[in-house]
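[1] Structure here, sequence nowhere to be found:
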């Protein structure tokens, strides 16, 4: 949120529970603005066209349109009851349970062509949780081990790093597609953890929740 007189605005809203919905940036973001009494929660809701309906087209002619925060094109469902609310992210054309992208360093040979990913230490796990923000609690569970808390980090989402690298090397755009205008900008909703390399693992589970009723659950399966 950007305004010339933020103090006057927060003074006006004291004692209220406010949900502010905004857009225009073609990104997804959430911010909790401090109030002495009550709260002001801002949701930047992304866009149904993603990054301006650009990028590599699939067999149906639909462009990837990945947004610079690492989220797919989307909309939100907002449930309001009395003075509480619940936010649900919905990726367009995706199952409702698809709430994140999980990436593990060294597990996809395509990343040998992406300098920003090829240099990430082995065993690093990055979870791009599309509707998460800095107050979302995120855990990683390896097989049946006890879950561990993931760290919120400011870094480029792995899928964005791939697109930016392939744009730079002229791999993208291919014929009949348009260039997806992504640059290597840090995302607000990436979490990081480390997988021990001294043991063979079969499954990673990532799960998240926060005080706004947001919940997400995702998996990464090893070979």
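    Yep, it's here. Predicted model only: the values in this text are computed from it and were never measured.

[2] okay, CA-based contacts and neighbour counts for the rest of this
    Noted.

[3] buried residues in the longest helix along the chain?
    Ranked by residue count and defined by DSSP state H, the top helix of the chain is helix 158-168. Neighbour-count burial for helix 158-168 flags 158, 159, 160, 161, 162, 163, 164, 165, 167 (criterion: 16 or more other Cα atoms under 10 Å).

[4] Give me the angle between the helix or strand that that helix is followed by and helix 158-168.
    Per DSSP states H and E, helix 158-168 leads on to strand 187-194 as the next helix or strand towards the C-terminus. Per axes from the mean of the first three to the mean of the last three Cα atoms, to 10 degrees, the angle that strand 187-194 makes with helix 158-168 is 110 degrees.

[5] Strand 187-194 and the helix or strand just after strand 187-194, what's the angle between them?
    Next helix or strand after strand 187-194 toward the C-terminus (DSSP H and E): strand 203-209. Strand 203-209 runs at 140 degrees relative to strand 187-194, counting by the same axes, to 10 degrees.

[6] residues in contact with the longest helix of the chain?
    66-70, 103, 111, 113-117, 126, 172-173, 179-180, 182-184 (Cα atoms under 8 Å, 6 or more residues apart in numbering).

[7] how about the spatially most central residue of the chain, what does it touch?
    Of all residues in the chain, the one closest to the mean position by Cα atoms, centre = their mean is residue 130, 3.0 Å from it. Contacts for residue 130 (Cα under 8 Å, 6+ apart) come out as 28, 70, 71, 72, 89, 99, 100, 189.

[8] Out of those, list just those in strands.
    28, 89, 100, 189 (DSSP state E).

[9] residues contacting the third one?
    Looking back up the chat, that one is residue 100. 127, 128, 129, 130, 216, 217, 218.

[10] on that earlier part again, tabulate the ones in strands among the contacts of residue 130 (JSON lines), appending distance to residue 1.
    Below are these laid out as JSON lines (distance: Cα to Cα, whole Å):
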{"residue": "28", "distance to residue 1": "13"}
{"residue": "89", "distance to residue 1": "20"}
{"residue": "100", "distance to residue 1": "25"}
{"residue": "189", "distance to residue 1": "17"}
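
[11] tell me the helices in this protein, going along the chain?
    Going by DSSP H, the chain shows helices at 6-13, 115-118, 158-168.

[12] before we go on, here's another structure to hold up against the first:
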């Protein structure tokens, strides 16, 4: 025994602030003691371990750096007892909810590690439906209310009705596709891809209340607008996020896939660019430890905020060395899907050797559009919510992922405009009238919200032959028209005007013939999507004879 520990402490008068500082110095100087806890099967669902409730063996528990597995009795031991820690929810089980409605998959050790209560999952394995929100990015209580009514409530109605049709995959270079029956499958999980709020963590409780009202376990990744702006360095920049949502990097398992949700924002608060995409050493340690035990054919879904590709030529969005290191960890897996956000536009990117991916086939990254659209801007719709069309012409809304255990998956975008069908796949723009016999330089333009470079888009006039449309990199003329209306208005049409239209990656163009009979002509545009099958949209234009 160290007898010095038994001596009475010398009494000194110190201020409360100094005493607190001394206490914190003492705590940080001492190594954190290890702690232990248990993962058990909670038969009665009360969240407490009772006699007769067995421990669950082989379940992963982590502090975000070290990963351990429970023993035969469900016990685990972590080396750092003061750390925030979490259980990797195993497939076939469900977790209880915290007081705020979020999953009870994490805790902060206060002298002991937590016990994690699991129950058997009644959902049959086979196909998983996941709701995807990105960039809700609310600045105040008004925008939280718009998010609740304009996104959450519309999603609540839509998810109970929508059926994804079977795609034929014709002409697609996608690594996999999904064929879905006509059965409505309820969603079983929700994920928010960062920028939950817009630099105001005080809004987190209201945003949590909104998403948890859907009754799903909801996972959150932090974004660049979820950092604490006063933080002097990346370390400690997510204190508010941790307090509300728990770990910033963690895993979650369903029967169909493993989900890895992580922070990929490196906060660098000095003059110039405040952040860049990247990963920390502790995150690489966790990822390596978790992935090591997974079989090669286990589907992986990685959810983060910052895109892994460069947003603009010559400007790094994500640190190349970190991207290559991450991709090296993923390379052996046969089925990997990346989900990101941040850009307030909608894109699909396929990584190959040029971005550090050396897998057997291109790595698909779905860069999702924003729930807030263009930052809650533009005129109000019929429900009093800003239209907030994004700069690429995509309406604000939310995404949906469906996937199976064989790696097949399907993605879709739902639009949140009061006057539109939320399942609308494309929007058309065409002139209303043209002079018959004029040079056929005017066109119908189709914005296919989930379009990719290999998407087949065709059009026909009246009952004529189907003709291919040409993909173009240009602004959506529908948004350009709104820009001109804003320019011409002598007063603001809304609190904030819509963004300046930017070139879209999912726009197609087809020339309109002018050598047809005078009168009205129907334009049909069809899209063949490997995930949702065929969609058709129609509009009209008139040909008139005109004398000089």
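    Okay, I see it. Note that the coordinates shown come from a computational prediction; the quantities given were computed from them, not determined experimentally.

[13] With residue 453 of the second structure as the reference, measure out to whatever residue of the second structure lines up with residue 17 of the first structure.
    Under the alignment (TM-score structural alignment), residue 17 of the first structure pairs with residue 335 in the second structure. Remark: distance between residue 335 of the second structure and residue 453 of the second structure (Cα to Cα, to the nearest Å) = 21 Å.

[14] quick one: which of the two has more around it?
    Between residue 335 of the second structure and residue 453, counted using other Cα atoms under 10 Å, residue 335 has the larger neighbour count: 24 against 13.

[15] which residue numbers in the first structure go with the helix or strand hosting residue 260 of the second structure?
    When elements are assigned from DSSP H and E, residue 260 of the second structure belongs to strand 258-262. Aligned by TM-score structural alignment, strand 258-262 of the second structure falls on no residue of the first structure.

[16] mind listing what's buried in that strand?
    258, 259, 260, 261, 262.

[17] I'd like the next helix or strand past it.
    Once the chain leaves strand 258-262 of the second structure, the next helix or strand it forms, by DSSP H and E, is strand 265-267.

[18] Quick check: what element follows that following strand along the chain?
    Trace forward from strand 265-267 of the second structure with DSSP H and E and the next one is strand 275-277.

[19] Now do the contacts for residue 187 of the first structure.
    Residue 187 of the first structure touches 68, 69, 70, 154, 155, 156, 157, counting by Cα under 8 Å, 6+ apart.

[20] What lines up with it in the second structure?
    By TM-score structural alignment, residue 187 of the first structure lines up with residue 504.

[21] Pull up the gap between its match and residue 347 of the second structure, please.
    9 Å.

[22] ok, now residue 435 of the second structure?
    Taken as Cα to Cα, the span from residue 435 of the second structure to residue 347 of the second structure is 37 Å.

[23] When those two are compared, which one has more neighbours?
    residue 347 (21 against 16).

[24] The more buried one maps to what in the first structure?
    Residue 347 of the second structure maps onto residue 29 in the first structure, by TM-score structural alignment.

[25] and what of residue 443 of the second structure?
    Residue 443 of the second structure maps onto residue 124 in the first structure, by TM-score structural alignment.

[26] residues in contact with its match?
    104, 105, 192, 193, 194, 195 are the contacts of residue 124 of the first structure under Cα under 8 Å, 6+ apart.

[27] Leaving out the residues flanking it, which one is nearest to the first one?
    What it means is residue 104 of the first structure. residue 125 (4.6 Å; Cα to Cα, 6 or more residues apart in numbering).

[28] Count the neighbours of the one you found for me.
    Per other Cα under 10 Å, the neighbour tally for residue 125 of the first structure reads 21.

[29] Could you check how far it is from residue 75 of the first structure?
    Residue 125 of the first structure is 27 Å from residue 75 of the first structure, by Cα to Cα.

[30] now residue 32 of the first structure
    20 Å.

[31] I'd like the distance between the aligned partner of residue 464 of the second structure in the first structure and residue 194 of the first structure.
    Aligned counterpart of residue 464 of the second structure in the first structure: residue 145 (TM-score structural alignment). In this view, residue 145 of the first structure and residue 194 of the first structure are 14 Å apart by Cα to Cα.

[32] ok, those two, which is more surrounded?
    residue 194 (17 against 8).

[33] Tell me if I'm right that the more buried one and residue 121 touch.
    No: the pair residue 194 of the first structure and residue 121 fails to qualify as a contact (Cα atoms under 8 Å) at a distance of 9.2 Å.

[34] before we move on, the earlier item: which of the contacts of residue 100 of the first structure lies closest to residue 13 of the first structure?
    Distance to residue 13 of the first structure, by Cα to Cα, is smallest for residue 130 among these, at 28.1 Å.

[35] Helix or strand: which one has residue 285 of the second structure?
    helix 281-292.

[36] So which bit of the first structure is that helix matched to?
    Under TM-score structural alignment, there's no match for helix 281-292 of the second structure.

[37] picking that back up, please flag which of the contacts of residue 100 of the first structure sit within strands.
    127, 128, 129, 216, 217, 218.
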